[in-house]
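Peer 1: Sequence plus predicted model, see below.
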Amino acid sequence: MASLSLEEQNELTRIAVRGGQILLQHGAESRIIEQVTQRFGMALGADNVELSVSSDAIVITTRFGERCVTTTRRCYDRGINMHMVCEVMRICIMLEKQLLDGKQVKKRLNRLTPYKYNRWVVVLMVGLSCSSFSHFFGGDWPVYITTFFASSCAMILRQELGHRQHNPFVNFAAAAFLATSIASIGVIHQFGANPEIAMAASVLLLVPGFPLINAASDMLKGHISTGIARWVFATLLTISASIGIVLSMVVTGVWSWIV
């Protein structure tokens, strides 16, 4: 059996936990975090890797012979970004195939930066997708256009508030308020045959689908506490959006929200 000094074990533990931290910060499900972190540790020479994943922290223990090293990292939410998840998994595979050594893996992990699409492309695509849903629900072209502008403006507001690090619950409530208020104009002035459809379709960008899917996946795969934490977070986001919608209806006096 190859020897592994305490310093080398400390270093491989730091590398493995860094990989798991990036995965957790960018929305990977708990089972993937667990598997990839263990693969990092084993590929770097550890006999065994055990870890505990929570909603905002990761604890890892590497064992070599009779010696154990444990470390903990706090994981602040960086937003869902599958580019970062894929990059960490790619580095892990390259390490397992011995295309990278420990120092190279550490440098690559530290150099990783989230890839982000052009903000105006995102606004355009969100507007088109929400307005397409309005068409699917039976809306005509005036409803389609109303939904496009309402959802696009809501997405711009989300981006601005997110860039300024505002609370995500405030972000969702404000975006829902703006989208519903703009769509309400279509109802007041009767843009299209069923302008009420725009009020429902324009807030679909606020559905927290990814957190809900991760929550269900975590609970089904045995990570109950993390899954419940993610489910509660997604539920609070939904409630925040609902508050924004209701406040807009109170202000505008338009309560016709049908699909």
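Peer 2: Here it is on my side, so go on.

Peer 1: use CA for all of it now, contacts and neighbours both
Peer 2: OK.

Peer 1: So what's the residue count around the closest residue to Ser52 other than its chain neighbours?
Peer 2: With sequence-adjacent residues excluded and distances taken as CA to CA, 6 or more residues apart in numbering, Ser52 is closest to Val59, at 5.1 Å. Neighbour count of Val59, defined by other CA atoms under 10 Å: 17.

Peer 1: What is the host helix or strand of Val59 packed up against?
Peer 2: Using DSSP states H and E, Val59 falls within strand 57-64. If you count contacts as 3 or more CA pairs under 8 Å, 6 or more residues apart in numbering; DSSP states H and E, strand 57-64 packs onto helix 6-25, strand 48-53, strand 67-74.

Peer 1: looking at the ones you listed, which is buried most?
Peer 2: Highest mean neighbour count of the helices and strands packed on strand 57-64: helix 6-25, a mean of 22 (counted as mean count of other CA atoms under 10 Å).

Peer 1: Tell me which helix or strand comes right after that one.
Peer 2: Downstream of helix 6-25 (by DSSP H and E), the next one is helix 30-43.

Peer 1: related to what we said a few turns ago, out of the helices and strands packed on strand 57-64, nearest to Ser129?
Peer 2: helix 6-25 (26.9 Å; CA to CA).

Peer 1: tilt between that closest one and strand 57-64?
Peer 2: 150 degrees (axes from the mean of the first three to the mean of the last three CA atoms, to 10 degrees).

Peer 1: got a list of contacts for helix 6-25?
Peer 2: With CA atoms under 8 Å, 6 or more residues apart in numbering as the test, helix 6-25 has contacts from 30, 33-34, 36-38, 40-41, 44-46, 55-62, 64, 69-80, 84-85, 88, 102, 105-106, 109.

Peer 1: How about stretch 148-157?
Peer 2: Outside stretch 148-157, the residues touching it (CA under 8 Å, 6+ apart) are 123-124, 126-128, 130-131, 171, 174-176, 178-180, 182-183, 202-203, 205.

Peer 1: Included below, for side-by-side comparison, is a second structure:
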Amino acid sequence: MSPSNRAARDENLAEASEAVCRMGSMMLHAGTGSYRVKAAMGRVAQALGIDQLEAQVGLTEIVVTTRAGRSFRTQVVEVPAPVVNADRIAALMRVSLRAEPGLSATVLNRQLDVLVANARHYPTGAIVAGAAAACAAFAFLNNGRWQECLAAAIAAGCGKLVQLLLRRLHLNHLVIIAVAATTACLVYMLSAQLLQHLLPTAENPLHEAAFTSAILFLVPGFPLLTAALDLARFDFTSGVSRLLYASLITLAAALGAWLVAWAFGLTPGEIEPLGLPAGVMLLVRVVASFVGVLGFAVTFNTPMNAALAASVIGAVANVGRLAAVDAGWNPLVCAAAATTLIGLLAGWFSQRLATPRIILSVPAVLIMIPGAATFRALVAVINKDPLSGLSNGFTALGIVIALASGLVIARMLTDQAWLSQTPSWTHMPATHAQEVLRERARRTGRAQPRAFDPDGDGNGSS
């Protein structure tokens, strides 16, 4: 090969590699897991003419080697701390699924430019309201009464607003979480006491047990669950870093809550179950689960059709889990069975809503996270009460592991790529979404679209 031809080939590989890395960095920053990042990069790499792609994906960095013929290129990409954006995850997956051989780096970059320019689905007020609704639902599901639910909603709304405002200042992520948690807990205490004075008929507020519901909007659901999925595939680089990140976020939130608890002299406790009739309890649990999942989905910028689907999935699975626990079943078995059902339902809905299953399953699972037990464990450790810390800590850890296990089981039952140990990212098995697109092209006699169509109807699934 002449030097000029070799230089042209190397330049084409460099352009293609840059485009692939941009796809990966956008996926990673949107909050999705390592597996989806690599799969999306592999699809566009194959369409760009890259023979082989090897990648290591962490929480904030990607190391990529691309090969074409005898040429190769290695790049390191750094990404800011992830901010969950479910709509962008879905849009990027559609871009990767529609990538066909002959795609150019210029066209791919143009498609990504369109996504960067897209505005968020919901204004700040809607995101704040979503956090408030989710935490009010959490308070009820944790046996809170109406005044605790109302105080949790007010507090979570204020805490979420503070978090959004501080994020614009580009402060340290842990500082933002700690300040938001402190704000939410402080507002909860003040709101609960104010309600008691304004409403003489209100019962004494159960601060010790209920005020942790006000900070559950800070639960790092996406990093925690994607860490479990990555570890299940022995992707320790991504899984361990995400797990550590989720632990640090949880610790920062717990420290903010502990500071308020210490100032008011509170000791975390548990609330006795509400004495509602069985039929009423079932109905209210359905509503609370639906609203809670919907609130989380809105804060993740999930499109409304997908948010409603996730809410239905979460309500069905969570109410069934709670009923089984009330009937005396093992809570860990109930948690694993519930998330297995969530994974299966999310896979079914994802094929009909052009939506990756992760943005359906994570909000639905978050309503089951044992936030109160986790907080009690951390406070007990801070207060030098190791027995209580171990008891609550193992309770919370067991539930989280069971929740993650259910999602892993569902993925292995429905995704053939999960049955292979190390897939080739440029030769991934065809997804059902790609098969649907090919069948539509065959019926209409038209080629599949190579360029991203923001109004297209392709079925994206992962």
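Peer 2: Good, I have the coordinates. Just so it is clear, the structure is predicted and the values come from calculations on it, not from any experiment.

Peer 1: Tell me the buried residues within the contacts of helix 6-25 of the first structure.
Peer 2: By neighbour count, with 16 or more other CA atoms under 10 Å, the contacts of helix 6-25 of the first structure hold 30, 33-34, 36-38, 40-41, 44-46, 55, 57-62, 64, 69-70, 72, 75, 80, 84-85, 88, 102, 105-106, 109 as buried.

Peer 1: which residue in the second structure lines up with the residue nearest to Ser52 of the first structure?
Peer 2: Aligned by TM-score structural alignment, Val59 of the first structure pairs with Val63 of the second structure.

Peer 1: Mind telling me what Trp141 of the first structure corresponds to in the second structure?
Peer 2: Match for Trp141 of the first structure (TM-score structural alignment): Trp146.

Peer 1: got it, and Ser129 of the first structure?
Peer 2: Match for Ser129 of the first structure (TM-score structural alignment): Ala134.

Peer 1: from memory that match sits against Gly292, does it?
Peer 2: Yes: taking CA atoms under 8 Å as the definition, Ala134 of the second structure is a contact partner of Gly292 at 3.9 Å.

Peer 1: How many neighbouring residues does Gly265 of the second structure have?
Peer 2: Gly265 of the second structure: 10 neighbours (other CA under 10 Å).

Peer 1: Could you report the distance from it to Ala257 of the second structure?
Peer 2: To Ala257 of the second structure, Gly265 of the second structure is 12 Å away according to CA to CA, to the nearest Å.

Peer 1: Could I get the contacting residues of the residue in the second structure that Leu206 of the first structure lines up against?
Peer 2: Under the alignment (TM-score structural alignment), Leu206 of the first structure maps onto Leu218 of the second structure. By CA under 8 Å, 6+ apart, Leu218 of the second structure lies in contact with 177, 181, 249-250, 253.

Peer 1: Closest to Ser405 of the second structure out of the residues you listed?
Peer 2: Each of the contacts of Leu218 of the second structure was scored against Ser405 of the second structure by CA to CA, and Thr250 proved nearest at 20.4 Å.

Peer 1: Can you pick out the residue with more neighbours from Ala134 and Gly292 of the second structure?
Peer 2: Neighbour count, other CA under 10 Å: between Ala134 of the second structure and Gly292, Ala134 has more, with 32 against 29.

Peer 1: For the more buried one, which residues are in contact?
Peer 2: 153, 217, 291-296 are the contacts of Ala134 of the second structure under CA under 8 Å, 6+ apart.

Peer 1: between the residues you listed, which has the most around it?
Peer 2: Going by other CA under 10 Å, Val293 tops those with 33 neighbours.

Peer 1: Next one: it relative to Ala227 of the second structure, how far apart?
Peer 2: For Val293 of the second structure relative to Ala227 of the second structure (CA to CA), the value is 20 Å.

Peer 1: so where do the helices sit in the stretch 151-259 of the first structure?
Peer 2: 168-188, 196-201, 209-220, 224-252 (DSSP state H, counting those that start in this stretch).

Peer 1: can the ones you listed go into a markdown table with extra columns for mean neighbour count?
Peer 2: Shown next, in a markdown table, are these (neighbours: other CA atoms under 10 Å):
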| stretch | mean neighbour count |
| --- | --- |
| helix 168-188 | 24 |
| helix 196-201 | 30 |
| helix 209-220 | 18 |
| helix 224-252 | 19 |
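
Peer 1: could I get these as TSV with distance to Tyr117 of the first structure?
Peer 2: Formatted as TSV, the helices of the stretch 151-259 of the first structure follow (distance: least, CA to CA, whole Å):
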stretch	distance to Tyr117 of the first structure
helix 168-188	20
helix 196-201	23
helix 209-220	18
helix 224-252	23
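
Peer 1: Tell me which of those helices approaches Val259 of the first structure most closely.
Peer 2: Nearest of these (CA to CA): helix 196-201, 5.5 Å.
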